[in-house]
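>>> sequence first, then the predicted structure, then my questions.
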Amino acid sequence: MTYRVALASLCASVALTGPAQAQDINLTMSHYLPPVLGLHVDFLEPFARELEEKSGGKVAVDIQTAGSSLGTITKQWDQTQDGLTDISFGLHGIPRGRFICTQVVELPFLTDSVEEANKVLWGLFPDHLAEEHAGVKVLGLMAHDPGVLATNGKRVEKPEDLKGLRIRVPSPFIAAMLEDLGAVPVGMPPGQVYENMQTGAIDGVVLPWAGLKEFRITEVTTNAIEIGAYTTPFYFVMNEDTYNDMPADVQSVVDEISGDALVAKFPDWWTAWGAAGPAQITDAGGEVISPDAALWQEWIDATAGTVARLEADLAAECGPQLIAAARALAAD
């Protein structure tokens, strides 16, 4: 049992005849983000409070964030699987190499909207990704809005404009794509991008609008193109023993506020978190390019070889049915 169950002390006068009080279920939730970001404020904190409220006060949730002993990005999955925490939110791509098949949603240009990305990821889970998520109860999987290429002092519109540019990349798939287009991929935590773009150490970054805004990268961006080349998957999971040891009525609450009902909220949240990003650039005199169909096709054509290679690697690891299922969900 991974949560602490405390039975209230009974008065001596009712020790033999009085009923025991309800269990108090104390849960620890962890994630790797600062508590000021939208993921914490709009999603994780409200989820914890809703679980407390709908359980009738049986559950209390303590949230540990970035900077705490439980807030390390590389440890979120292991902490919950091993029972050190009860619930965690983490990034599939860190540490690398664990969720190989889940990377399918990171294929360049597989999806073109946050709604589509979340539909594909959650739709693949039952039949194609469940094995990679064994050992925990999956409360939800999410993907962010399509990526934006933001640069400082370098205008990128067409794929060939990337040649020689040093670009911070979010994943190996996007690193491969940019390298094939002549850019120099740079690995770097998003919290370091502002300073490095400001000083010219890097020329740009690929991030969703929410990341550009919340890390203030829009302040050092002169040009951005909504290439929509990628998304990134995240997990939200609970320790299996924690869930199995809960009373049936509390399990029902967990089931009610997670799964399909929770995943349906993710697209609107990501859209809201990034909504102010474009105006922050244009109001400062910068440019935001939204590609038309012809320009979009140029990018797809220029990266077709990269995508074919990445798909072949994934098919070798996970089977060709994974790629087919992902593309079918994206086209539906």
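Okay, I see it.
>>> okay, CA-based contacts and neighbour counts for the rest of this
Noted.
>>> how much space between residue 38 and residue 188?
The gap separating residue 38 from residue 188 is 21 Å, by C-alpha to C-alpha, to the nearest Å.
>>> between the two, who's got more neighbours?
For the pair residue 38 and residue 188, the greater number of neighbours falls to residue 38 (19 against 14), based on other C-alpha atoms under 10 Å.
>>> so what's that one closest to, chain neighbours aside?
With sequence-adjacent residues excluded and distances taken as C-alpha to C-alpha, 6 or more residues apart in numbering, residue 38 is closest to residue 273, at 6.3 Å.
>>> burial check on the one you found, number of neighbours?
The number of residues packed near residue 273 is 20, by other C-alpha under 10 Å.
>>> what about it, which SS state?
Following DSSP: H, G, I helix; E, B strand; the rest coil, the label given to residue 273 is helix.
>>> what sits against it?
Residues near residue 273 by C-alpha atoms under 8 Å, 6 or more residues apart in numbering: 38, 209, 210.
>>> the last one belongs to a helix, doesn't it?
The one in question is residue 210. Yes - assessed by three-state DSSP, residue 210 belongs to a helix.
>>> measure the residue nearest to residue 38 to residue 245 for me?
From residue 273 across to residue 245, the span is 36 Å (C-alpha to C-alpha).
>>> secondary structure element holding residue 79?
Secondary structure from DSSP states H and E places residue 79 in helix 76-82.
>>> let me see the ranges of the strands in this protein.
Per DSSP state E, the chain has strands spanning 4-6, 24-30, 59-64, 87-91, 136-143, 148-151, 166-168, 184-186, 204-207, 223-225, 233-239, 287-289. These are given in chain order.
>>> alongside the first one, take a look at this:
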Amino acid sequence: MLKKTALALALNLSIAAMAQAETLRLSHWVPATHPVQVTGIEPWAKSIEEASGGDLSIQIFPAQQIGSAPDHYDMVRDGIVDISWTNPGYNAGRFPIYSLIEIPFHISGGAAGAKAIHSWYQDYAKKEMSDVFFCAVNSHETGALHSKKKITQPSELSGLNIRPAHATMARFVSNLGAAPVQVPAPEAREAIARGIADAITFPWGSIYDFGIDKEVKYHMDLPMYVSAQVLLFNKDSLNGLSEQNRQVIYDHCTPDWSQKMSQGWVDDDRAAREQMIADEGHTVTRPSEEEEALWREAAIPSLDKWKSDVAASGIDADKTYEDYLQSLQENNADY
């Protein structure tokens, strides 16, 4: 009788635990095989599940299954998903402070850069992304320019159609006489294949991930920019968790986790770059010091425009910029 009672009690406790377990839905827009998911999101989600003792699990929806890439901020804000992997740069003008990280020639490394961005932006996020909970930054290694013809100087962009990584890069190429073709990453290959775009700013690994290596054969080996995505939580979803489980989430929304989540993507990009250099069907060219100086000079108007936009919203642009530079330096991520 005692054995039956103990068994029934254990069964009831198990059922109660299952009833209390919560599944959070996470949406992103790259393939499920992409390092963003395999080396970043999945280990992060597994760590959350383990730290919560199985109370929390995260169900991942990749490849725009729930919504298109540009819609991911609104999706998590509105509770369509509990967590989203969002590119703020797909929402032009909406997050002017964050767009600072998109200005070329500031970041030298993606993983350390992700930690630096998180450390710098986490307080600004409370103002600029106040309707969601800012959790983490996920960055690729510094991206490059990939094109149908060899390019090493800014003047050679004039007259070309270029798919930029985000709105900031769109303004950058526009200032150099190019026409931006603004399509999300999953649509980039088609734009190039159909002749709508002549070049693209993209991470090295994603050139292979999206099959764009079949369309562009020339690559400028210059670390131009990052497009650092952010992991965001719906506030109601987060606040609906127990205090203990909310703390588990907070413990996984730190600058260190931003770096850890980004490292696999960065390693993949670095390996892809080496693969591209070794591929006889591709030409990888490093601009000269004089040419690089021209590129860096070409980015100055983008920084001036950022300062103007941020100042207009009542933010001290100079202090914000200096804080950003300091965070990059402290994390050995400055270019």
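Done, it's in. Everything quoted here is computed from the prediction, not taken from an experiment.
>>> send over the TM-score of the superposed chains.
Superposed pair, TM-score by TM-score structural alignment, normalised by the length of the first structure: 0.83. Supporting alignment: 318 aligned residues with a C-alpha RMSD of 2.9 Å.
>>> circling back: ok, the residue nearest to residue 38 of the first structure to residue 307 of the first structure distance?
Going from residue 273 of the first structure to residue 307 of the first structure by C-alpha to C-alpha gives 29 Å.
>>> over to residue 183 of the first structure?
Distance, residue 183 of the first structure to residue 307 of the first structure, by C-alpha to C-alpha: 16 Å.
>>> same deal with residue 174 of the first structure?
Here residue 174 of the first structure is placed at a distance of 10 Å from residue 307 of the first structure (C-alpha to C-alpha).
>>> overlap of the contact sets of the two?
Counting by C-alpha under 8 Å, 6+ apart, the residues touching both residue 174 of the first structure and residue 307 are residue 108.
>>> find the centremost residue of the first structure, please.
Against the mean C-alpha coordinate of the first structure, by C-alpha atoms, centre = their mean, the closest residue is residue 234 at 3.2 Å.
>>> so who does that one touch?
89, 90, 91, 92, 141, 142, 143.
>>> quick one: map the fourth one onto the second structure.
By that I understand residue 92 of the first structure. Aligned counterpart of residue 92 of the first structure in the second structure: residue 88 (TM-score structural alignment).
>>> check the last one too.
Taking TM-score structural alignment as the alignment basis, one finds that residue 143 of the first structure is matched in the second structure by residue 139.
>>> hmm, back to that, dump the contacts of residue 273 of the first structure into a markdown table; add distance to residue 84 of the first structure as well.
Output for the contacts of residue 273 of the first structure, formatted as a markdown table (distance: C-alpha to C-alpha, whole Å):
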| residue | distance to residue 84 of the first structure |
| --- | --- |
| 38 | 25 |
| 209 | 33 |
| 210 | 30 |
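>>> spatially nearest residue to the residue nearest to the centre of the first structure, not counting backbone neighbours?
Setting aside the residues directly before and after it, residue 234 of the first structure is nearest to residue 91 in space (C-alpha to C-alpha, 6+ apart), at 4.5 Å.
>>> and the one you found, how many neighbours?
By the measure other C-alpha under 10 Å, the count of residues near residue 91 of the first structure is 22.
>>> over to residue 133 of the second structure?
Using other C-alpha under 10 Å, residue 133 of the second structure has 22 other residues around it.
>>> how about it: what's its closest non-neighbour residue?
residue 233 (4.9 Å).
>>> quick one: map the one you found onto the first structure.
Using TM-score structural alignment, the partner of residue 233 of the second structure in the first structure is residue 238.
>>> my guess is its match meets residue 84, correct?
No - Residue 238 of the first structure sits out of contact with residue 84 when judged by C-alpha atoms under 8 Å, with a separation of 11.1 Å.
>>> the two: which is more packed in?
A count of neighbours by other C-alpha under 10 Å puts residue 238 above the other of residue 238 of the first structure and residue 84, at 25 against 17.
>>> distance of that one from residue 138 of the first structure?
6 Å.
>>> over to residue 274 of the first structure?
From residue 274 of the first structure to residue 138 of the first structure the distance is 26 Å (C-alpha to C-alpha).
>>> swap in residue 259 of the first structure?
When distance is defined by C-alpha to C-alpha, residue 259 of the first structure is 8 Å away from residue 138 of the first structure.
>>> go on, residue 266 of the first structure?
Taking C-alpha to C-alpha as the measure, residue 266 of the first structure falls 15 Å from residue 138 of the first structure.
>>> what is the neighbour count of the closest residue to residue 232 of the first structure other than its chain neighbours?
Closest residue to residue 232 of the first structure apart from its sequence neighbours, by C-alpha to C-alpha, 6+ apart: residue 143 at 5.4 Å. For residue 143 of the first structure, the neighbour count with other C-alpha under 10 Å is 27.
>>> now do the contacts for residue 226 of the second structure.
Residue 226 of the second structure touches 101, 102, 104, 107, 110, 139, 140, 141, 142, 143, counting by C-alpha under 8 Å, 6+ apart.
>>> try 6 Å this time
With contacts defined as C-alpha atoms under 6 Å, 6 or more residues apart in numbering, residue 226 of the second structure is in contact with 102, 142, 143.
>>> tabulate those (a markdown table), appending neighbour count.
Listed next are those as a markdown table, based on neighbours: other C-alpha atoms under 10 Å:
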| residue | neighbour count |
| --- | --- |
| 102 | 23 |
| 142 | 27 |
| 143 | 25 |
